[in-house]
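>>> Provided below are the primary sequence and the corresponding predicted coordinates.
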Amino acid sequence: MTLFRRLEERHPLHGRLALGVEYDGSAYCGWQRLKHSPSVQAEVEKALARVAGQPVTVHCSGRTDSGVHATRQIVHFDPPVPRSEKAWVFGANANLPRDIAVRWVHEVPDDFHARFKALARRYRYVILNQPSRPVLERANATWCRDPLDADAMHRAAQVLVGEHDFSSFRAAGCQSKTPWRHLHFIEVHRHGPMVVVDVQGNAFLHHMIRNIAGALVTVGRGERGDGYLAELMVLKDRTLSDVTAPACGLHFVDSLYDDVWGLPREPLGPNLLAFLGEWTGERPLPDCPMVAFRRGRPKAISNIE
């Protein structure tokens, strides 16, 4: 997908549509629509309804928590009326607040589902590691004034790769039926003053990545050794684990699907990390049961949601 192309404006799109949505989650209580608080979902649905002239309901690839950002949130909806590609993108963006934007729209078959057809989700947690507090990055990076050893953090994190019980990193209010998740990879790298935790898995528990990030910062400060996260995993008790890292550093950067759906490929965010040059879908997915199942090649599956 080229970053610059003319949007089609003459031919209406028909059937189910997928959208790529980017948002700054600072002002919202997460993705999911709520009666008592502002949500990203409510703003997106309201904007699409203005374009359609009728109510619209969207379904997302993965819900994000309060204050968490996204650069590639995938949603789908069944439009009540046909509109062109340009009408959906430009019309939605004209009616969205400045902290939410539709990046693209794409026709998909009726059996596509943003959540249930997703093969993996990927997040990046960004830590600005410098003595002075951040100014321009204050809303999209977590600040740590103490020197962090990114190599030690990376080594400590490798125990999490694979399918495990992540009870020690699960929020008390998590509604998932199982604490088991499959992490495809987790990497910690330093890029100048930025330390980035890059993690991909089949799905994530409530606050799971922020709880992992909090424990990794403890390792990075030198307060605990490389085996710290392994020790926490064995406990299977969130009350005995580490702090929860702030939401502002967490970015939902990718939701991966089988190539058969033809969704656009684009650079991974956030733009702070554009210099890394990685695009969505570049890394091969593991040959695990959930990936095979959702690609239509079933294997015996367990402990997946």
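The structure has been received and is ready for your questions.
>>> only C-alpha atoms for contact and neighbour calcs from this point on.
Noted.
>>> My understanding was that Leu250 contacts Tyr123; is that so?
Yes: using CA atoms under 8 Å, Leu250 is in contact with Tyr123, at 7.0 Å.
>>> Could you check how many residues crowd around the residue nearest to Asp198 when sequence neighbours are not counted?
In space, and not counting its chain neighbours, Asp198 is closest to Arg124: 4.5 Å by CA to CA, 6 or more residues apart in numbering. For Arg124, the count of nearby residues is 25 (other CA atoms under 10 Å).
>>> do the same with Pro12
By other CA under 10 Å, neighbour count at Pro12 equals 14.
>>> Also Arg181?
The burial count for Arg181: 22, using other CA under 10 Å.
>>> From Asn129, how far out is Gly214?
Per CA to CA, to the nearest Å, Gly214 is found 14 Å from Asn129.
>>> for Val68, that is, sorry about that
On the measure of CA to CA, Val68 and Asn129 end up 19 Å apart.
>>> repeat for Tyr257
Tyr257 is 34 Å from Asn129, by CA to CA.
>>> cool, and Arg138?
Taking CA to CA, one finds Arg138 at 12 Å from Asn129.
>>> Touching, Glu45 and His59? I think so.
No: counting by CA under 8 Å, Glu45 stays clear of His59, with 9.9 Å between them.
>>> here comes the other one, which I'd like you to weigh against the first:
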Amino acid sequence: MKKRVKLIVAYDGTAYHGWQVQPNAVTVEGVLNEKLTGLLGEEITVTGASRTDAGVHSLGNVAVFDTETRIPADKISYALNQRLPEDIVVQDSAEVPADFHPRFTDSRKTYEYRILNRRFPIPTLRHDTYFYYRPLDVEAMKEAAGYLVGEHDFKSFCTVGAQVETTVRTIYDLTVTKEENVIKIRVTGNGFLYNMVRILAGTLISVGIHEREPEDMTRVLAACDRTAAGPTAPACGLTMVGISYETKKQ
């Protein structure tokens, strides 16, 4: 009898061409499919909640798969981690209802973008933190972030050509904090457009160096034009923190 198993997956995305399976490229999804197929002795294809880009990291991406294995769902994580490379670790495995879908179930996703803001890089932070040497005005970035909270059309913050039904999204929380030399941009929303968080980060950085004023965010949103926003910040600074689902749907 088939059952649906949910995985919470953490990974360092440095060595991968993103989440989604691609021909002739090593991806997180591809590795999971391969190792699960070997472990369970049946062809396994996982479905992920977030198709993170090349170089993007995760502390809690969610994936599901269907299996006929007799191994208890909560034990699969232990067995799978024995087969996975050290830069992918399943944090939890659990059985979920057969109709649970990680992308189409109401959820809140949280991402964090980290910036090392100092004169010189720190080698140990190079994989998960974007080094930026120009001094950033964190207070201005905080003020700008406030304009982006709420339901808006985020077309200006989406890579041109992305195939989506609507570019309207809701940001529930967007904070900018600094601890020593590391600035953290943390955002929680009901969903994100292609490269949206990295464009948000790049735009806030442009505010931080006073290339634009915090109140310009209103104009950027209204423009619905990618060229109105700032650059796309590098992938290495972005980490998916986690996803919370509506309890009643699980």
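Yes, it's here. Values in this document were obtained by computation on a predicted structure and should not be read as measured data.
>>> If you count surrounding residues, which of Val68 and Asn129 of structure 1 has more?
Neighbours per residue, other CA under 10 Å: of Val68 of structure 1 and Asn129, the larger number sits with Val68, 25 against 21.
>>> What is the aligned counterpart of that one in structure 2?
Aligned against structure 2 by TM-score structural alignment, Val68 of structure 1 finds its counterpart in Val56.
>>> Who are the contact partners of that match?
Neighbour list for Val56 of structure 2: 12-14, 18, 235-240 [criterion: CA atoms under 8 Å, 6 or more residues apart in numbering].
>>> can you rerun that using 10 Å?
11-19, 113, 127-128, 234-240 (CA atoms under 10 Å, 6 or more residues apart in numbering).
>>> what does Thr52 of structure 2 give?
13, 17-20, 28, 58, 61, 194-195, 235, 238-240.
>>> same thing but 6 Å
Thr52 of structure 2 makes contact with 18-19, according to CA atoms under 6 Å, 6 or more residues apart in numbering.
>>> Which strand or helix spans it?
Using DSSP states H and E, Thr52 of structure 2 falls within no helix or strand.
>>> which stretches of structure 1 form helices?
40-52, 85-95, 150-157, 208-220, 228-235, 289-294 (DSSP state H).
>>> possible to save those as CSV with mean neighbour count and distance to Gly173 of structure 1?
Below are the helices of structure 1 laid out as CSV (neighbours: other CA atoms under 10 Å; distance: least, CA to CA, whole Å):
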stretch, mean neighbour count, distance to Gly173 of structure 1
helix 40-52, 21, 21
helix 85-95, 20, 33
helix 150-157, 22, 24
helix 208-220, 23, 12
helix 228-235, 17, 18
helix 289-294, 18, 25
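>>> Trace Arg179 of structure 2 over to structure 1, please.
Not Arg; residue 179 of structure 2 is Glu. So, by TM-score structural alignment, Glu179 of structure 2 is matched to His191.
>>> Just give me the neighbour total for that match.
Applying other CA under 10 Å, we find 12 residues neighbouring His191 of structure 1.
>>> so Gln41 of structure 1 touches Arg33, yeah?
Yes: if you go by CA atoms under 6 Å, Gln41 of structure 1 and Arg33 touch, sitting 5.4 Å apart.
>>> Okay, strands next: where are they in structure 1?
12-13, 17-23, 59-60, 69-77, 83-84, 100-107, 120-129, 142-144, 162-165, 180-191, 194-201, 250-256 (DSSP state E).
>>> would TSV of the ones you listed with distance to Val291 of structure 1 be doable?
Listed next are those as TSV, based on distance: least, CA to CA, whole Å:
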stretch	distance to Val291 of structure 1
strand 12-13	29
strand 17-23	20
strand 59-60	18
strand 69-77	18
strand 83-84	33
strand 100-107	23
strand 120-129	8
strand 142-144	32
strand 162-165	13
strand 180-191	11
strand 194-201	11
strand 250-256	10
